[in-house]
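>>> A predicted structure for the sequence below; I have some questions about it.
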Amino acid sequence: MENLLASRYRLIKPLGQGGFGATYLAEDNQMPSNRLCVVKQLCPQANDPLHLPLIQDRFRREATILEDVGRGHSQIPDLYAYFNEDGQFYLVQEWIEGATLGNSVAQQGCWSEVAVQNFLIKILPTLTYIHSKGVIHRDIKPDNIILRSSDQHPVLIDFGAVRETMGTALNQGHSTNTIIIGTPGYMPQEQGVGRPVFASDVYSLGLTAIFLLTGKHPTQLSHDPSTGEVIWRNHVPKVGESLSDILDQAICTHASGRFATAQAMLEALQQNRAHAQTLINAPANFAPRLTHEASTLVAAPGPVAATDLPAIAAPQGISDWQKMLLTGSMVGAFALAAIVLMRPPSQEAEPSGLSPVRAEVEQMDLIDAPSAETPIISDNEAGIAEATSGSSSIPVTESSDAAATSDFASAPREPSASADPPEPFPETSYASNLDDYSWLSQRHVVESELRGKTAWQLDVMRNSIFARHGRLFKDSQLQTYFNQQPWYQPIYMPDEFPSSLISPVEEKNAAFILEYQNRNGLRHVP
């Protein structure tokens, strides 16, 4: 007959081994589904039989806390059972299918700034929840957070309190803990002397986030010899100042300098995101456009101010009023000549109600409008592509307010593209996106996948590469579209977007799509 723990749990394979015992993937034979679960075998550090009642009592109390915490939050495993058998203590918990953060970095590389910020925003409410229960995790690190396969939400596992129970010993009639719970590097100094606080978990989480950005554990990073602070920014110089400051505060050596609670850190991250969101509802162009009247004064030759005229030496002996009359006459002559020269040849054919000023305004409309044949490169868009010295230009332009920064920008476009009115936006295009184009980060696009798409669809496809890394857009219609996508997390203003976030595959795809658009006259212009 097969050996079963507690007459119901069949061990399938070991998941881990440590000084406190072992962890196994198991099957619950008393459930109709034979559901999978995790069985943790915990070994008391003291073999004295006098300790056993004390350890049993503490084990029961800690198991009760784990049951309460797990039952109240979806990102903490449920506790199914606890028991002791043959002098060993066992916990049976929910099996979370997925990869740990450590496995994720090992298999896929370091995370982007956007991904790390999203991770923190998802995990910090969990930390706030357990702290509200008076529980300090005490061993937050990459291997104790699992990205659940079903929804990619981070799940917090392996609380340290039960393991601490296994280190309980008697000292002159009083129970003491003979071990310190935590992982070197991820454990702050106050926890190292057995006095953890809520901010101790914040410290560990901050270093976990830095591991995701750098791929380096705390023991692989340098420390400032005068302050003891961890030096990590030099490994990821492109990370934004706001997130870097938040992480620096989280990993402050002294607990008093950190965020006092997980909620305080969460609020700082949300404020950082809110700052980026301020541009979402702004007009399409960040810089306010001049009114037609104001533009006319700037662009048209128009009446010339007296201060703009060259100085004219007045003959000696002319009185002041004669000087004024002479100057005024010359101003009027220049103004009249400018107006005559500016009038279009067809002015006489215009309706009688059209004034010369209105004619100038209509000319200004032509001056302001972007030409379909001549791409306009704005200063801030060009700066995005050149953010990294020596790197190739990345086409991060939008369809309406910036032009290509790659070599494809100069490709000729069919004249008909500017003559035809822009295609209407589908009413459903904002609300849904059957293809989120995430695959553009994984493989190269081919031309057959572009054929048949409208200019608007191609603009969305190309700009989704940058939206996926948290870029905001000047074009209001593009911004509105991406706001409706559940995966979109805006962070960077257009002129602050770090081009280093774009992978080589993404860069080539953006350039390929842009070249196809220019070659076929398929740039959408609202």
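Happy to help now that I have it.

>>> please count neighbours and contacts with C-alpha atoms only from this point.
Will do.

>>> excluding its backbone neighbours, what's nearest His292?
Val361 (5.8 Å; Cα to Cα, 6 or more residues apart in numbering).

>>> now do the contacts for the one you found.
Val361 makes contacts with His292, Glu293, Ser295, Thr296, as judged by Cα atoms under 8 Å, 6 or more residues apart in numbering.

>>> for Pro356, see how far away the second one is.
Summarising the geometry, the distance separating Glu293 from Pro356, computed by Cα to Cα, to the nearest Å, is 12 Å.

>>> before we move on, what about the last one?
Taking Cα to Cα as the measure, Thr296 falls 11 Å from Pro356.

>>> more neighbours: these two, which one.
More neighbours surround Thr296 than the other of Thr296 and Pro356, with 21 against 14 (other Cα atoms under 10 Å).

>>> isn't that one right up against Met364?
Yes. Here Thr296 reaches Met364: they are 6.2 Å apart, a contact under Cα atoms under 8 Å.

>>> was I right to think Leu243 contacts Gln270?
No. Using Cα under 8 Å, Leu243 is not in contact with Gln270, being 10.8 Å away.

>>> if we can go back for a sec, pretty sure the residue nearest to His292 belongs to a strand, no?
No. Counting by DSSP: H, G, I helix; E, B strand; the rest coil, Val361 falls outside a strand, being helix.

>>> buried residues in the lengthiest strand in the chain?
Scanning the chain for the strand with the most residues, using DSSP state E, yields strand 9-18. By 16 or more other Cα atoms under 10 Å, the buried positions in strand 9-18 come out as Tyr9, Arg10, Leu11.

>>> report the angle between the helix or strand following it and strand 9-18.
The element immediately downstream of strand 9-18 (helix or strand, assigned by DSSP states H and E) is strand 21-28. Interaxial angle, strand 21-28 versus strand 9-18 (axes from the mean of the first three to the mean of the last three Cα atoms, to 10 degrees): 160 degrees.

>>> pasting the second one now:
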Amino acid sequence: MSLCFNPACRHSNPDRLSSCQQCGEPLLLGDRYRALQEIGSGGFGRTYLGVDDAEPDRPPCAIKQFLPASANDKAIASRLFRKEAERLRSLSHPQIPKFLAYFEIENQQYIVQEFIPGQNLAEELAESGVFSETKIRDLLRQMFPILQYLHDRHLIHRDIKPENLIRRRGDRRLFLVDFGAAKLATGTALAKTGTRIGTAEFVAPEQLRGKAVFASDLYSLGVTCIHLLTNTSPFDLVDGDNHWVWRDWLGDNAVSPQLAAVLDRLISPAVSSRHPSARAALQSLDKPIPKSKQNWWKYGGAAVAALAIVAIIKITQNRETVNPNQPIIRETNLDAIEALSTYIKIQNDHYLETGQFLENPSQMIPIASHYFTVQPGDNGIQLVAIPRQPDTYGYAAVLWGGKISDSDRDRQQNWKPQDPTDFGTFSLPSFRPTPSEYATRVTYCESLESTTEPPPLSEIGRSLPLSTHELPCPEGYAFSLGIIDAMGKLSAKTQPSSIPNP
């Protein structure tokens, strides 16, 4: 059968036809590539298993159709899709699917690649269970050379995760796919803040801030490995102080100190503590560590993370001493605040009902000045109104969700602001007919400068946040009294300030 590429049709036609029986659209891309069945879909579009009709044996191919789920970011997504085609065209590696063709037809974009028959590693994990040390070593030995090939060509993949690693059926060779997030790194680009792209669970801290480097791919590969070793979300492999505790989740799946040392270095929060290159990481994979250091690596992985975090905190404190982030009082965009407050209420109601925030709300309607996005975190979410124009400010609501313990209640009773700028967090109202065992808190934030970029994800701790230090605004944003004032104005719009006499 031949599937119609027309998004409004998608009719299944008898094989060998050249145009759709239902809508009349051509069934062949470039008069040669035919779609047989849909094999995947995502935020940017659909992927089809296809064949090349121009070849006698009709070899299989993968056809990616650009079809964004949201019109908000269509221009950006279209540019990324086109960039992916450019990147793939320039690559020639036996473990990266071959680029075959790129088409732009009536405002639709398509990429045609070699089809790799097999499972991705997320599917393999679900079917076969946790990976052994032997499988992880094989994964690293195959992946490090691929990453070195990319990095030698100044490319950062930026989305290394199990779903993007396919094991080919037959020879068990791993292939790296999905270069939609790949970015060209130049001497100046590495120092600039860029678009933050990637999958949150596997993304390096610097990449969350929009500053991906080659070592960011190594970090994501390391996190992929500890996820495959534990079959546990990476968000659960850190403790309340943001220290890696992945060994605690291994169970009976033993890992040698030597491999653990390599993984600890890959997932270090500090870029300078990671391997200097994929090539160096590969060399360290088979290099035994001295016995005197084995206990340090066994118990000291969390210490590396802790030292890095302490350093970050000290840098932040020093910066704030010089240039404190005072609460913002400025005229705010009422339309953006009104829409943001609506999405906050939806998220609050859903969390109190289910104990989970909505990571992909079905409707986040853009307005003329802003579009909206959800950034999931460990213990909450970040709702962001992102400006469309460079002379406009961004707004963010950082929401925590959880259950309040007795110790939380004691802390709440004794809480005092740490400084005059600490207004604490806000408890969102609940209009549920029955009490909820869950609770939420929110901090309202506004960008310090005009922007058109999404902010990095702020840290959302596990325990009940009481101060703006415990539920901070994202970097580049500060607590905003302007938002509070705007919400008061919006409330006055819908409710009379006084009750009229009968």
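That came through, no problem. Quick caveat: nothing in here was measured; it's all calculated off a predicted structure.

>>> mind checking the TM-score on these two?
Scored against TM-score structural alignment, normalised by the length of the second structure, the superposed chains reach a TM-score of 0.47; 257 aligned residues with a Cα RMSD of 3.1 Å.

>>> what about stretch 156-176 of the second structure, start to end distance?
Criterion Cα to Cα; first-to-last residue distance in stretch 156-176 of the second structure is 12 Å.

>>> just checking, next helix/strand downstream of the helix or strand that contains Val310 of the second structure?
Using DSSP H and E, Val310 of the second structure sits in helix 291-322. Going down the chain from helix 291-322 of the second structure, the next helix or strand is helix 334-354, by DSSP H and E.

>>> show me what the helix or strand following that next one is packed against.
Sequence order places strand 370-376 as the next helix or strand after helix 334-354 of the second structure, per DSSP H and E. On a contact count with 3 or more Cα pairs under 8 Å, 6 or more residues apart in numbering; DSSP states H and E, strand 370-376 of the second structure meets strand 380-387.

>>> any idea of the angle the strand it packs on forms with strand 370-376?
160 degrees.

>>> and strand 380-387 of the second structure, what does it pack onto?
Judged by 3+ Cα pairs under 8 Å, 6+ apart, the packing partners of strand 380-387 of the second structure are helix 334-354, strand 370-376, strand 395-402.

>>> and the ones you listed as TSV, adding mean neighbour count and distance to Tyr102 of the second structure?
Formatted as TSV, those follow (neighbours: other Cα atoms under 10 Å; distance: least, Cα to Cα, whole Å):
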stretch	mean neighbour count	distance to Tyr102 of the second structure
helix 334-354	18	38
strand 370-376	20	30
strand 395-402	26	38
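
>>> for these, which one sits closest to Ile313 of the second structure?
Nearest to Ile313 of the second structure, of all those, is strand 395-402, at 19.5 Å by Cα to Cα.

>>> ok and that closest one relative to strand 380-387, angle-wise?
170 degrees.

>>> tell me the first helix or strand C-terminal of strand 395-402 of the second structure.
Next helix or strand after strand 395-402 of the second structure toward the C-terminus (DSSP H and E): helix 406-414.

>>> mind giving me the packing neighbours of whichever helix or strand comes after that following helix?
The C-terminal neighbour of helix 406-414 of the second structure among helices and strands, as given by DSSP H and E, is strand 439-447. Strand 439-447 of the second structure sits against helix 334-354, strand 395-402, strand 477-479, helix 481-494, with contacts defined as 3+ Cα pairs under 8 Å, 6+ apart.

>>> TSV for these, including distance to Gly301 of the second structure?
Shown next, in TSV, are these (distance: least, Cα to Cα, whole Å):
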stretch	distance to Gly301 of the second structure
helix 334-354	34
strand 395-402	28
strand 477-479	31
helix 481-494	41
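
>>> report the buried residues of whichever strand or helix holds Val298 of the first structure.
Per DSSP H and E, Val298 of the first structure falls inside helix 292-299. Neighbour counts over helix 292-299 of the first structure (16+ other Cα under 10 Å) mark His292, Ser295, Thr296 as buried.

>>> what residues are up against the first one?
When contacts are counted by Cα under 8 Å, 6+ apart, His292 of the first structure is found next to Val361, Met364, Asp365.

>>> quick one: it from Glu362 of the first structure, how far?
In terms of Cα to Cα, His292 of the first structure sits 8 Å off from Glu362 of the first structure.

>>> could you check how many residues crowd around Gly70 of the first structure?
Look at Gly70 of the first structure: counted by other Cα under 10 Å, it has 20 neighbours.

>>> where does it sit: helix, strand or coil?
helix.

>>> I'd assumed Leu79 was in contact with it.
Yes. With contact defined as Cα under 8 Å, Gly70 of the first structure reaches Leu79; the gap is 6.4 Å.

>>> same for the longest strand of the first structure, what does it pack against?
Strand 9-18 of the first structure sits against strand 21-28, with contacts defined as 3+ Cα pairs under 8 Å, 6+ apart.

>>> downstream neighbour of the strand it packs on in the secondary structure list?
Downstream of strand 21-28 of the first structure, the first helix or strand assigned by DSSP H and E is strand 36-42.

>>> hey, where'd the strands end up in the stretch 201-350 of the first structure?
In the stretch 201-350 of the first structure, strands defined by DSSP state E, counting those that start in this stretch lie at 222-223, 230-231, listed in chain order.

>>> ranking the ones you listed by burial, who's on top?
Highest mean neighbour count among the strands of the stretch 201-350 of the first structure (mean count of other Cα atoms under 10 Å): strand 230-231, with a mean of 16.

>>> and that one, what does it pack onto?
For strand 230-231 of the first structure, the packing partners by 3+ Cα pairs under 8 Å, 6+ apart come out as strand 222-223.

>>> output the contacting helices and strands for the strand it packs on.
So strand 222-223 of the first structure, by 3+ Cα pairs under 8 Å, 6+ apart, packs with strand 230-231.

>>> in JSON lines, list the contacts of Val361 of the first structure along with distance to Leu66 of the first structure.
JSON lines is the format used below for those (distance: Cα to Cα, whole Å):
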{"residue": "His292", "distance to Leu66 of the first structure": "68"}
{"residue": "Glu293", "distance to Leu66 of the first structure": "70"}
{"residue": "Ser295", "distance to Leu66 of the first structure": "68"}
{"residue": "Thr296", "distance to Leu66 of the first structure": "72"}
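
>>> and the residue nearest to His292 of the first structure, how far is that from Leu124 of the first structure?
Look at Val361 of the first structure and Leu124 of the first structure: by Cα to Cα, they are 55 Å apart.

>>> ok, of the contacts of Val361 of the first structure, which one's closest to Gly383 of the first structure?
Ser295 (26.4 Å).

>>> how about the contacts made by that closest one?
With contact set as Cα under 8 Å, 6+ apart, Ser295 of the first structure has these partners: Val361, Met364.

>>> next, count neighbours for the closest residue to Arg148 of the first structure other than its chain neighbours.
Nearest residue to Arg148 of the first structure, sequence neighbours excluded (Cα to Cα, 6+ apart): Gly98, at 4.6 Å. By other Cα under 10 Å, 19 other residues sit near Gly98 of the first structure.
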